[in-house]
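In: need coordinates for the below:
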Amino acid sequence: MGSPVVIERIDAQKDHLRISANLSVIAEPDADNNPILAVFDVQFQKRQNGRAKPIVIAANEAPQQDPDLIAMVADAKRWTRELLEGKASSVQQITEREGLRSGAVRRILPLAWLAPDISSAIRNGRQPQHLTAKTLRTLPELATDWVKQRQILGFAPL
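Out: Presented below is the predicted three-dimensional model:
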């Protein structure tokens, strides 16, 4: 015979836990008494630490979209359009409006001139595995020549 069980069940609700317990195990541990069931509702609030990361199980060769990388390229194109159309007067204005660190917008802007096949590959999740938003941020400078871009970013030549 196994150990007696005090906690029978725990149900997690949106704002509380419902705990069902058998108190007879505590009151008279050695007796074969009828169960004394009790239900406790305990208020709680789920807190998330950090940023949630989904767990995705996929084949190694399956495309893996990187939302941060896609957003970074989209930001570069949007900011470039704003500058060219006069909707933003300077890189500094965009930096302040977006609440970014000094130099962040300048490092991201060249992504607006990625080769079309590279932009498409990123959007479709077919970029090289090592190519992430973080690796792009650390590049000293991105070439405007599309052949060199493919080389630097790890894409096969066309």
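In: hey, let's count contacts and neighbours off CA atoms from now on
Out: Noted.
In: list the single closest residue to Ala143 in space, sequence neighbours excluded.
Out: Gln149 (5.7 Å; C-alpha to C-alpha, 6 or more residues apart in numbering).
In: could you list the buried residues of the host helix or strand of the one you found?
Out: Applying DSSP states H and E as the criterion places Gln149 in helix 146-153. By neighbour count, with 16 or more other C-alpha atoms under 10 Å as the criterion, the buried positions of helix 146-153 are Trp146, Gln149, Arg150, Leu153.
In: quick check: the gap between the second one and Lys134.
Out: Just to be clear, that refers to Gln149. With distances defined as C-alpha to C-alpha, to the nearest Å, the gap from Gln149 to Lys134 amounts to 17 Å.
In: next up, for comparison:
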Amino acid sequence: MTRAKAVPETVTVHVPFRFVKRGGRKEMQLPDSASSHRKMDNTLVKALARAFRWKRILESSEFTTIAELAEREGIAPSYMTRVMRLTLLAPDIVEVILDGRQGPEVTLARALEPFASEWALQRLSLT
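Out: Down below sits the predicted model:
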């Protein structure tokens, strides 16, 4: 049996992308027209998990102040306060982050900056 066409030995694939810094790491970013499944920002997800865990611990009355809990965790109380502020994010924003559907502009550094307490204003400033 013979082949009708010869199979090329080399195949060249062109994939347009660029490198962007995200959370201190370099990440490949595809053009807006390309469909891609975003992966979760593990740093941001971990911070959300910590925030809700610390909130639960404080609500259980195991510790009476953030300073006491921060001392046990071995971190600065000011950092703990900034991270715990993430528990005030709108539930749909938290869901988008956990699903990895947030935009590239939503990083941990940006999420730790002061944000509006009203959920509608959060959606405008973080997305």
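In: any idea what the TM-score is?
Out: Comparison of the two superposed chains (TM-score structural alignment, normalised by the length of structure 2) gives a TM-score of 0.68, and 100 aligned residues with a C-alpha RMSD of 2.3 Å.
In: ok, average deviation of the helix holding Gln149 of structure 1 from structure 2?
Out: After superposition onto structure 2, the mean distance of helix 146-153 of structure 1 to its aligned counterpart is 0.9 Å, using mean C-alpha distance after the TM-score superposition for structure 1.
In: picking up where we left off before, against Arg38 of structure 2, how distant is the aligned partner of the residue nearest to Ala143 of structure 1 in structure 2?
Out: Taking TM-score structural alignment for the superposition, Gln149 of structure 1 sits opposite Gln122 in structure 2. According to C-alpha to C-alpha, Gln122 of structure 2 stands 21 Å off from Arg38 of structure 2.
In: repeat that for Thr87 of structure 2.
Out: Between Thr87 of structure 2 and Arg38 of structure 2 the computed distance is 23 Å (C-alpha to C-alpha).
In: looking at the two, which has the bigger crowd around it?
Out: Looking at Thr87 of structure 2 and Arg38 with other C-alpha atoms under 10 Å, you find the greater number of neighbours at Thr87, namely 18 against 13.
In: you'd agree the more buried one is up against Ala49?
Out: No. With contact defined as C-alpha atoms under 8 Å, Thr87 of structure 2 does not count as touching Ala49 (9.3 Å).
In: which residue is nearest the centroid of structure 1?
Out: Centroid-nearest residue in structure 1: Lys53, 4.4 Å away (criterion: C-alpha atoms, centre = their mean).
In: which parts of structure 2 are helices?
Out: 42-59, 66-73, 77-84, 91-99, 108-111, 119-126 (DSSP state H).
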